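S.K.: How does the following fold in three dimensions:
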Amino acid sequence: MDTIIFDFDGTLFQTEKLVIPSFEKTFARLQAEGYYIGKKFSEEELLSVIGKTLEDIWQTLLPHLSLEAHKKANDYMLHYEIEGVSEGYGALYPQVIETLLQLKNQGYRLFVASNGLETYIKELAKAFRIDHYFEAMYSAGEFETKSKNDLVKKLVQDYSIENGVMVGDRQSDVEAGKTNKLFVIGCDFGFSSKDELKNADVVIQSFDQILAVLNG
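M.R.: Reported below is the predicted structural model:
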C-alpha cells in the first residue's frame, strides 16, 4: 500500500467544535429572513449528518424548504464556518500533524476526499497547516459528486491509485473504500454510530494508530 485517502470531518478534524455553532447561526439567520420556522435541533441530530453532502444534510434537516433556501443555507454555513476558524473554533484530532509527517516521510502519497464544500476543506486545511501534506484535496463541492463512492472513484481514476487505503469515520467512507477496492481503516473517534464501521478492515481508536496498522 502506497497511497492513503483521508476523509476530513471526524477523521482529521474535530468538526463538532466548529459545525455546531455554525449550524445554530445558520438556522437563526434562515429564521430571521423568513425561510425557516421550526424545531431546534439537538446536538446529536446535527452530529448525525456530518459526513453527508450538503444537499443530503439539508434534505435531512430541512426537507420542506425550497432549493433557494437550501442554497442560502450553504452560503451561510460556509460563512460561519470560515468565520469560526478565525475566531478559534475547531481543532485537529490529537497527533494528526505528527502522523501525517511520518507518513509523508515514509513515502506515502496522501489525499483528502470529503463530502464538504471545496472552500471549507481547503481553507480549514490551510488554517490548520496541513494542506501541504496532501497531493490533492477532493471535495463533493468542487466536483459535484452525489456520493462518497463517486468522489473516491474519481480520485482513484485521476491519480491511477491501485494499492491504496481509505481512512474515515462514517459508513459512507467504508463503502467508498470497499467499492473502490481500497483497504479500509475505520476511525472510531469521530462521528460513527454503532455498526457503521463493521465492514472496515481494521478499526482504530486514535489517529496515530494508523502507523501501527500500516507498519505492522
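
S.K.: going forward, measure contacts between C-alpha atoms and count neighbours the same way
M.R.: Noted.

S.K.: For whichever strand or helix holds Lys126, which residues meet the burial criterion?
M.R.: According to DSSP states H and E, Lys126 maps onto helix 118-127. Neighbour-count burial for helix 118-127, with 16 or more other C-alpha atoms under 10 Å as criterion, is recorded at Glu118, Tyr120, Ile121, Lys122, Leu124, Ala125.

S.K.: The structure of the following sequence is requested for comparison with the preceding one:
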Amino acid sequence: MVKTIIFDYDGTIHNTLGIYEPAFREAYQWLSEQNVVEEQKIETAQIAGWLGLNSKEMWDTFLPELDQRYKDQASAIVGDSMVRQIRKHRAVWYPGPYLVIGDRRQDLECARSCKSPFIGCLYGYGEKGELDGADYFVKSVEEITGII
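M.R.: Predicted coordinates:
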C-alpha cells in the first residue's frame, strides 16, 4: 500500500513553461546586450527541455563556455522575472479543481491564487498562525485522508 504521494511541481501541476520561457528570453536578451552571446533563435522545445534542471545544469548545458558571473546574473534575471510574472497572476495552472496541502503561508497563498481549498499541515515547518485562513488543519499525514 502506498503511504505517501509526492507530486512534482514543474509540468505536473503547473505549466511552468508559461513563465519560464519569457523569463529565459529576458535573461538571454540581457546576455546579448552584454555582448557575451550572439543573438540566435531559440526554440520553445529547447527551452522546455531545461525545465527540471537547476540553473547551474541549465546554463552549463546551454552555454558551457559562458563565464560564471554571467550565468549567475542570468539566473537571477530568470528568477526575478518568474516571480514578477507569478505576482501578476500569469502562472498557468492545469485544469482543476484542486486541493492544496501545505505547511507554510506560501502554500496557502498558492491555494488562494487558484481558488482552491487548503489543508494546513501543523506537523510541518509552519505554525497555525501562519496558516490562518486554511479550510482544514491536520496534525498528521494520516488525518489528510479523512478530508480528501
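
S.K.: Of the buried residues of helix 118-127 of structure 1, which is the nearest to Leu101 of structure 1?
M.R.: Ala125 (14.3 Å; C-alpha to C-alpha).

S.K.: Could you report the neighbour count for the nearest residue to that closest one once chain neighbours are set aside?
M.R.: With sequence-adjacent residues excluded and distances taken as C-alpha to C-alpha, 6 or more residues apart in numbering, Ala125 of structure 1 is closest to Asp131, at 4.8 Å. Around Asp131 of structure 1 there are 18 other residues, counting by other C-alpha atoms under 10 Å.

S.K.: for Ile210 of structure 1, same thing?
M.R.: Neighbours of Ile210 of structure 1 under the rule other C-alpha under 10 Å: 21.

S.K.: Doesn't it belong to a helix?
M.R.: Yes. Using DSSP: H, G, I helix; E, B strand; the rest coil, the secondary structure at Ile210 of structure 1 is a helix.

S.K.: Translate Gly164 of structure 1 into the numbering of structure 2.
M.R.: In structure 2, no residue is paired with Gly164 of structure 1 according to TM-score structural alignment.

S.K.: Distance check, the closest residue to Gly164 of structure 1 other than its chain neighbours against Phe143 of structure 1.
M.R.: Nearest residue to Gly164 of structure 1, sequence neighbours excluded (C-alpha to C-alpha, 6+ apart): Thr3, at 4.6 Å. Going from Thr3 of structure 1 to Phe143 of structure 1 by C-alpha to C-alpha, to the nearest Å gives 21 Å.

S.K.: Give me the more crowded residue out of these two.
M.R.: Thr3 (19 against 14).

S.K.: Okay, the more buried one and Ile185 of structure 1: tell me how far apart.
M.R.: 13 Å.

S.K.: May I have the secondary structure class of Val165 of structure 1?
M.R.: Following three-state DSSP, Val165 of structure 1 is assigned to strand.

S.K.: okay but it is in contact with Gly186, surely?
M.R.: No. Taking contacts as C-alpha atoms under 8 Å, Val165 of structure 1 lies outside contact range of Gly186: 10.5 Å.

S.K.: What lines up with Ala111 of structure 2 in structure 1?
M.R.: Match for Ala111 of structure 2 (TM-score structural alignment): Arg129.

S.K.: so its match sits in a helix?
M.R.: No. If the criterion is three-state DSSP, then Arg129 of structure 1 is coil and not within a helix.

S.K.: Just the buried residues of stretch 87-105 of structure 1, please?
M.R.: In terms of neighbour count (16+ other C-alpha under 10 Å), stretch 87-105 of structure 1 has its buried residues at Tyr89, Gly90, Ala91, Leu92, Tyr93, Val96, Ile97, Thr99, Leu100, Leu103.

S.K.: Lovely, talk soon.
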